[in-house]
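**Q** Need a 3D model of the following:
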Amino acid sequence: MLVNRTPVFTLRAARDGQSAEQRAAAASAALRRAVEDDPAEVRTEAQGDVAVVLVGARPIVTLGPEDAAAAGDPTPEVHASRVAAQLRDALRKEQSRSATLMTLLSVALVVLSGILGLFLIQRAGVLADKTRAWIADNPERVPAIRLRSIEVIRPASLRAAIHIGVGAAKALAQVGVLYGWVLIALSLFEPTRVYAEQLTGFVFGPLYALLVRLVSSLPLLVVALIASIALIVLVRFVGLFFDSVARGETTVEWLPADLAVPTSLLVRAAIILAFFVLAAPLVTGDDGGTLARVGIIAVVALGLAITPLLASVAVGVTVVYGRRLRVHDFAEIGGREGRVCAITLLEVRLEDARGHEVRVPHLLGLIHPTRVLGPEPLVTVVLTLAPATAGQEDVRDLLLDAAGAVGQRPAADLLAFDADGALYSVSAYSSAPDARARLNAALAAALTAAGVPLGRPPRSAAAAEAWIAAGAPPGRPPRAQAS
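**A** Here you go, the predicted structure:
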């Protein structure tokens, strides 16, 4: 009798009209069926003067006295026990060989599936990169999403959303391939098969529960989707309306064009918060539902997170709508001086003397005083001339002519003089950002051309310079002191 072409024991006698070869073939077939079904315990059972060898409940061979005599055993029971021991050993070896082959096959499948998984992960990355490159090379092929004449989503926003979606799909596909490979690797081996079942339940259990809840709340989801679309359309319409006001295409009596942009931001933010706080309970029919709680949490979190921003906006509202500053005027805000380029709810944008943009938050206006200098601020230069120039009208006229070439309403005042020099203050009103540098250059050129000598600052110059730094108007200098 053979097990997978390996001899287990030999039948030498004929029985019940069958030759030894026929009996061995029948026993091999029965044993093969038993192994294919489920190998069980090998046992013997005495039935009269014969003994039967069984694998589980399936009889394999019946041994009689002639078989025992041919094998040199005293009784059929003894012969059956020896045959059962040989069969048991053969089955154990066959199971070990089969387990080894299955392990090798499983390892090969793990390696093969890993290679396939790496290919799929790489392919997902290549497809995502190609999609992004196509969008970058063909931006005009991505149209805007319109609802009749209202542009709900701009092409740039749609391209950004596609970029984000492609990245998310790439990550999801790669994670899915990796999860599938881990699941296959765990399920191929008997010791780790239980972990595969646990992993499947851990991943798909919550997804199944979520799917059940989504299906049960499908009518509510449809209503919420319609309300969300209406919210997006409303916010987009409000933004387009205020944009047209800012561009001058639409004229509104109660809203100047320069206030359209900050007003648009405030109105859209108010619409979104009102939707979550007020409209969401009406849509869902639950005052304490998830959307209502999200709205309340969003309002509270927003209030805590942007407290400094809200404070700046509160100050900005008084500045913007109170018209305390005007665009193109000069001002000193938060210790910074320059031409006002723009006034928003958060900051004032200045252009300094070098043409750089300086953004000053409104909160600094609560700490530093704000000086409104007007469209043409006063520019003052203090210089020291020789003592002999004190009181000379031609020198004063020279200074006035130089200041008049730079700005309007020039003034030249003698602040102090003594034996070391005469301290003059030369000023003019000018809207040029570099007016101070130009005034210095004009004075230097005029004094050099006229040959007027410079002097040393008088001992009373400190008080005069402090007076100038305080922003006192020209024409009212402190009393000159002679030494």
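**Q** make it CA atoms for all contacts and neighbour counts henceforth
**A** Noted.
**Q** so who does the residue nearest to Pro377 when sequence neighbours are not counted touch?
**A** In space, and not counting its chain neighbours, Pro377 is closest to Tyr429: 5.4 Å by C-alpha to C-alpha, 6 or more residues apart in numbering. Taking C-alpha atoms under 8 Å, 6 or more residues apart in numbering, we find Tyr429 in contact with 376-379, 407-410.
**Q** Check which helices and strands the strand or helix carrying Leu220 sits against.
**A** Using DSSP states H and E, Leu220 maps to helix 218-247. Applying 3 or more C-alpha pairs under 8 Å, 6 or more residues apart in numbering; DSSP states H and E, we find helix 218-247 packed against strand 150-153, helix 260-274, helix 280-284.
**Q** Tally up the residues packed near Val299, please.
**A** By other C-alpha atoms under 10 Å, 16 other residues sit near Val299.
**Q** Ala422 now?
**A** 27.
**Q** quick revisit: list buried residues within the contacts of Tyr429.
**A** Buried members of the contacts of Tyr429, scored by 16 or more other C-alpha atoms under 10 Å, are 376-379, 407, 410.
**Q** quick one more, to check against the first:
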Amino acid sequence: MACLPRAGGVRGVRAGRFALLLVLLAALSGLACGQVPAAVAAVAATPASAPPQDEATVRIYSRKIATFRAPFLGIQPPGRASRAQEAIEDLLEAGGPGVVTVRKEPQGNVVLVDGAFALILTPEDVDPLRPDKLDATTQATVAALSRAINETHEARDQGRLLRAVGFSLIATALFAFLAWAVVRLRGALSARIGDLLAQAAQRARGAGQPLWEATRPHAIGQWLVRAASWVLLVALAYEWLVFVLQQFPATRVWGEQLGLLVLRLLEQLGGNMLRALPDLLVAAIIFLLARALVAAVRPIFDRAEKGQSGPTWLDHDLAAPTRRLVSVGIWIFAVVMAYPYLPGSQSEAFKGMSVLIGLMITLGGSSLIGQAFSGVILLYGRVLRVGEYIRVGGNEGTVLSLALFTTRIRTGMGEEVTLPNSVILANVTVNYSRTVQGAGFIVDTSVTIGYDTPWRQVHAILLEAAGRTEGICAEPAARVFQTALSDFYVEYRLVCQATPQRPLARAELMHLLNANVLDVFNEHGVQIMSPHYFSDPAGAKVVPPGDPYAAPSRRPPASSASAESVPTHAAAAARPPTSP
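**A** As a prediction, this is how the structure comes out:
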């Protein structure tokens, strides 16, 4: 029986393993007798029915030599990889020239090192996901094994190791010098770039004022230089580490993989970007169409807002919010249509982020959505309008703006109050401007007078006070009402209309009206006092007989109807008022 000779002097060879290799080589050599030894036949027949195991890889100095994907002669891939690695290590320890050759056999390609058996590759070991043939896989294995053998010889050469150490020290010194230079230059560049940004900010002034604070450009310059320096330091450290790792045989594979990491990452990113360009083009076209549509409908709402022309159903005060709602609707529709074309939209991460955003809106956006719907109801329900004078709860003033989420009003004292729309919708709103004739608002004040004062006199006094007040409209005329007949007094309410001219008009108008009420009551000797009794008075608290028309009221003509009507203006004090 002929067999391949093995290099002498191999240490740690067990007798059983050596015998198995002899049997295996005898079976592959195709002896002249044409018969397979009984031992090989027995080994091949027994475990043939065993299920195949996972693939296994042979590595020398962390370098991939070959990958076994199928059993051979009953030996599973992990066993084949273990035996092949032991055989190669033994051959490398023998210290031969390391010549790698290939011999083709019916069962596969046998790889030899210095004429000794190293491993065998079968057609089943070829990666089924790649179009490589057995010969191409064998050539890749031979190249990797030859490189591993050369690295083994290099690792045993002290001269080469010392040269690698020297190159590494030189690279380390160069890296340290460059890092020091980057750190030193960072301070000077920060100041220089900060000065340039400050000069640019001084040139680009808005409304006579600088766009940035004096310290902001320097802070931005420092941040930019610091970020650039860190990027440069990381790049230098990366190149230094790759260079040093590639100097030594034991770490050369790591250096090669690390060196290709960034290139592969950039290649992957570039490929993904190129593949995503058609979808990005479609998404860009959708967004451009949406922008064009928004620009097309904007002039229609602008004309309606200015009162020039527009849809008959759209008031000028609803044009701006309607335009915003239409624009938001168009953009939302565009986002929905462009979503499938966005890169990564079908990935699990993108879907998870969409679910997270939806959950956040559902849990935390209920109040925001409620505010928005309240604003829509206020806008299109015509509850309020800009310029109207309203009272909501304890706040009253002129409506300055009515937005989707909040409403701003200016009080009579000149204070600006922002009210959430949901608060307005949940409270009773009193509108003093909706029922007036023309521009303006309703002004009212109340007094309580005892029962011993003629009501006609009180009416005339209040109307005269309204007539003296500048800003009270003559038309429609002021009116006085008895709103309550309490236990000890009568409550009178003066209601009139005023036209606002300034933001403080209502506060000043109320001040002037109350001042005139006090003056007129004092002029006619009538006390503004609400009596309270702890015991019955000596006499009845009634109007004295013969004095129902105390000044400034006057008795009506005899021809007038017996049922008196309420006087309507202070200028009518010359004619007697009538009862309501």
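**Q** Drop the TM-score for these two in here.
**A** Here the TM-score for the pair of chains, by TM-score structural alignment, normalised by the length of structure 1, is 0.55; 347 aligned residues with a C-alpha RMSD of 5.2 Å.
**Q** Dump the contacts of Tyr429 of structure 1 to a markdown table, plus distance to Ala246 of structure 1 and secondary structure.
**A** Shown next, in a markdown table, are the contacts of Tyr429 of structure 1 (distance: C-alpha to C-alpha, whole Å; DSSP: H, G, I helix; E, B strand; the rest coil):
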| residue | distance to Ala246 of structure 1 | secondary structure |
| --- | --- | --- |
| Glu376 | 27 | coil |
| Pro377 | 29 | coil |
| Leu378 | 33 | strand |
| Val379 | 34 | strand |
| Gly407 | 34 | coil |
| Gln408 | 34 | strand |
| Arg409 | 37 | strand |
| Pro410 | 39 | strand |
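**Q** that older thread, could you dump the buried ones among the contacts of Tyr429 of structure 1 into a markdown table with distance to Pro281 of structure 1 added?
**A** Putting those into a markdown table (distance: C-alpha to C-alpha, whole Å) gives the following:
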| residue | distance to Pro281 of structure 1 |
| --- | --- |
| Glu376 | 56 |
| Pro377 | 56 |
| Leu378 | 59 |
| Val379 | 61 |
| Gly407 | 64 |
| Pro410 | 68 |
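**Q** follow-up on the earlier one: I'd like the contacts of Tyr429 of structure 1 as TSV, with distance to Ala171 of structure 1 appended.
**A** Shown next, in TSV, are these (distance: C-alpha to C-alpha, whole Å):
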residue	distance to Ala171 of structure 1
Glu376	59
Pro377	59
Leu378	62
Val379	62
Gly407	64
Gln408	67
Arg409	69
Pro410	70
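**Q** Flag every buried residue along stretch 259-269 of structure 2.
**A** By neighbour count on 16+ other C-alpha under 10 Å, the buried set for stretch 259-269 of structure 2 is Gly259.
**Q** Give me the mean deviation of it from structure 1.
**A** Once fitted to structure 1, stretch 259-269 of structure 2 is off its aligned match by 4.4 Å on average (mean C-alpha distance after the TM-score superposition for structure 1).
**Q** got it, and stretch 325-336 of structure 2?
**A** Mean for stretch 325-336 of structure 2 is 1.7 Å (mean C-alpha distance after the TM-score superposition for structure 1).
**Q** Where does that stretch end up in structure 1?
**A** Structural correspondence for stretch 325-336 of structure 2: residues 266-277 of structure 1, per TM-score structural alignment.
**Q** starting at the chain centroid, how far to the matching stretch?
**A** Counting by C-alpha atoms, centre = their mean, to the nearest Å, stretch 266-277 of structure 1 is centred 23 Å from the centre of its parent chain.
**Q** How about stretch 211-222 of structure 1?
**A** Mean-position distance between stretch 211-222 of structure 1 and its chain equals 28 Å (C-alpha atoms, centre = their mean).
**Q** which bit of structure 2 covers that stretch?
**A** Taking TM-score structural alignment, stretch 211-222 of structure 1 hits residues 270-281 over in structure 2.
**Q** in the matching stretch, what's buried?
**A** 279-280.
**Q** what does stretch 383-403 of structure 2 give?
**A** Across stretch 383-403 of structure 2, burial judged by 16+ other C-alpha under 10 Å covers 384-385, 387-392, 396-400, 402-403.
**Q** Please identify which of those is nearest to Ala276 of structure 2.
**A** Ala403 (40.0 Å; C-alpha to C-alpha).
**Q** What does that closest one correspond to in structure 1?
**A** Under TM-score structural alignment, Ala403 of structure 2 pairs with Thr344 in structure 1.
**Q** what secondary structure does the equivalent of Val360 of structure 1 over in structure 2 sit in?
**A** Using TM-score structural alignment, the equivalent of Val360 of structure 1 in structure 2 is Leu419. Secondary structure of Leu419 of structure 2, reduced to three states by DSSP: H, G, I helix; E, B strand; the rest coil: strand.
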